[in-house]
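>>> predicted model follows, preceded by the sequence.
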Amino acid sequence: MRAFLVCLFIGLAQVIGLAQAASADVRDVQLPSIDGGMIEMSDWEGRPVLVVNTASQCAYTGQYEALQTLYDTYRERGLVVLAVPSDDFRQELDSAEEVREFCEMAFGLDMPMTDILTIKGANAHPLYEGFRETAGFVPRWNFNKVLIGADGRIVETWGARTAPMSRPVRSAVEAALAQAES
């Protein structure tokens, strides 16, 4: 019986801890910008943000075009699309300068973009560490997507195969925008 109560107590403590972690806010996070300086997530408080880990030499790299389309479609209503280049899957160019030039030349991107970051493992950037801690989300490949609501909480996550302009992504974005506008 004592072992059962100990397990129950530990389980409850974990649930309470997860509930507290799930309420964690990403708005305090800073990310290095691909253009130099820092990106402050707090600058987008009250706005939904779609965070996408990207790579320039991936079979899904064509999603950059759809990400830009999504951004163009909803930015006037407040959506931010944040590209986070990463070489965790060994498919990114060698430098942030190369990534920026590639994205501008090939896709005409003007969405916010970070410097090349580590997104998984012991050295994951705090934003992605927060995704892991609060939602159990760790990207399994490039072009995984995380929608953060206007309140700073994770709304939804999608894998690489889910296209940025797909109905599930657009529906979740529209719902997050509607919530932000109310």
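Cool, the structure landed.
>>> every contact and neighbour count from this point should use C-alpha atoms.
Noted.
>>> quick one: contacts of the helix or strand where Gln68 lies?
Secondary structure from DSSP states H and E places Gln68 in helix 63-74. Contact with helix 63-74 is made by 79-81, 103, 107, 109-111, 143, 163-165, as judged by CA atoms under 8 Å, 6 or more residues apart in numbering.
>>> below is an additional structure, to be compared with the one above:
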Amino acid sequence: MVNASECADYLDVKVKKLHSGQQLDLCEITQGKPVLLVNTASNCGFTPQFEQLEALHQTYKDKGLVVIGFPSDDFFQEEDKEADTAEVCYINYGVTFTMLAPSSVRGSDANPVFSYLADKSASPKWNFYKYLVSGDGETVIQFNSRVKPDSEELTQAINSML
């Protein structure tokens, strides 16, 4: 069991923030809180979900939910340049939740967070797969790309973990 001042092992990593030299300590950001992890892409039919993800972030951030985006080119729909990915997220969609530097989210090259999610659930089959993980990291609920961030299914799951 994880204390509120600790984090689950899979989040005990330092990662680069999107289009920044800043290293983020995911353990520090999450600290035993429920986390919504999403593999994102800038040029996907599901890219407009950034708006709903941002709305979720604004609605639930003060209640304890942490939203983290993981841009990935695993499905060949991410920008080639990190600056362009940042523009899509920050300028086009006004994202304020944590966005990380692009990384792989499936297969042997998957980042440590998505390797854990694959072990507990399954690898994403497309962009904008959403993984809601309990504060202790033990419960992982996966939602496919078609499940919108403002869907009743997802918001009910979030409310049950808060």
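Structure received. If you're wondering where the values come from, they're calculated on a predicted model, not measured in any experiment.
>>> after superposing, what score do the chains get?
After superposition, the two chains reach a TM-score (TM-score structural alignment, normalised by the length of the second structure) of 0.89; 153 aligned residues with a CA RMSD of 1.3 Å.
>>> give the aligned range of the helix holding Gln68 of the first structure in the second structure.
Matched against the second structure by TM-score structural alignment, helix 63-74 of the first structure falls on residues 49-60.
>>> in what helix or strand does Arg132 of the first structure lie?
Arg132 of the first structure belongs to helix 126-135, assigned by DSSP H and E.
>>> next SSE after that helix?
strand 145-148.
>>> quick one: the helix or strand following that next one to chain centroid distance?
Where DSSP H and E defines the elements, the next helix or strand beyond strand 145-148 of the first structure is strand 154-158. Centre-to-centre, strand 154-158 of the first structure and its host chain are 9 Å apart (CA atoms, centre = their mean, to the nearest Å).
>>> in the helix or strand that strand 154-158 of the first structure is followed by, which residues are buried?
Downstream of strand 154-158 of the first structure, the next assigned helix or strand under DSSP H and E is helix 167-181. By neighbour count with 16 or more other CA atoms under 10 Å, helix 167-181 of the first structure contains the buried residues 169-170, 172-174, 176-177, 180.
>>> follow-up on the earlier one: and the helix holding Gln68 of the first structure, what's buried?
63-68, 70-72, 74.
>>> swap in stretch 10-29 of the second structure?
Using 16+ other CA under 10 Å as the test for burial, stretch 10-29 of the second structure gives 11-12, 15-19, 26-27, 29.
>>> returning to that earlier point: need the buried residues of helix 63-74 of the first structure in CSV with distance to Ala21 of the first structure, can you?
Shown next, in CSV, are the buried residues of helix 63-74 of the first structure (distance: CA to CA, whole Å):
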residue, distance to Ala21 of the first structure
Gln63, 31
Tyr64, 31
Glu65, 34
Ala66, 32
Leu67, 29
Gln68, 31
Leu70, 29
Tyr71, 29
Asp72, 32
Tyr74, 29
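>>> quick check: the farthest pair among these?
Gln63 and Tyr74 (16.5 Å; CA to CA).
>>> next, work out how far apart Gly11 of the first structure and Ala22 of the first structure are.
Look at Gly11 of the first structure and Ala22 of the first structure: by CA to CA, to the nearest Å, they are 16 Å apart.
>>> swap in Asp35 of the first structure?
Asp35 of the first structure sits 31 Å away from Ala22 of the first structure, going by CA to CA.
>>> before we move on, what about Gly37 of the first structure?
Distance from Gly37 of the first structure to Ala22 of the first structure, by CA to CA: 29 Å.
>>> which helix runs longest in the first structure?
helix 2-22 (DSSP state H).
>>> chain center to that helix, what's the gap?
Taking CA atoms, centre = their mean, one finds the center of helix 2-22 of the first structure at 28 Å from the center of the full chain.
>>> swap in stretch 114-126 of the second structure?
12 Å.
>>> next one: stretch 25-40 of the second structure
That offset, for stretch 25-40 of the second structure, works out to 7 Å (CA atoms, centre = their mean).
>>> can you check stretch 45-55 of the second structure too?
Distance, centroid of stretch 45-55 of the second structure to centroid of chain: 12 Å (CA atoms, centre = their mean).
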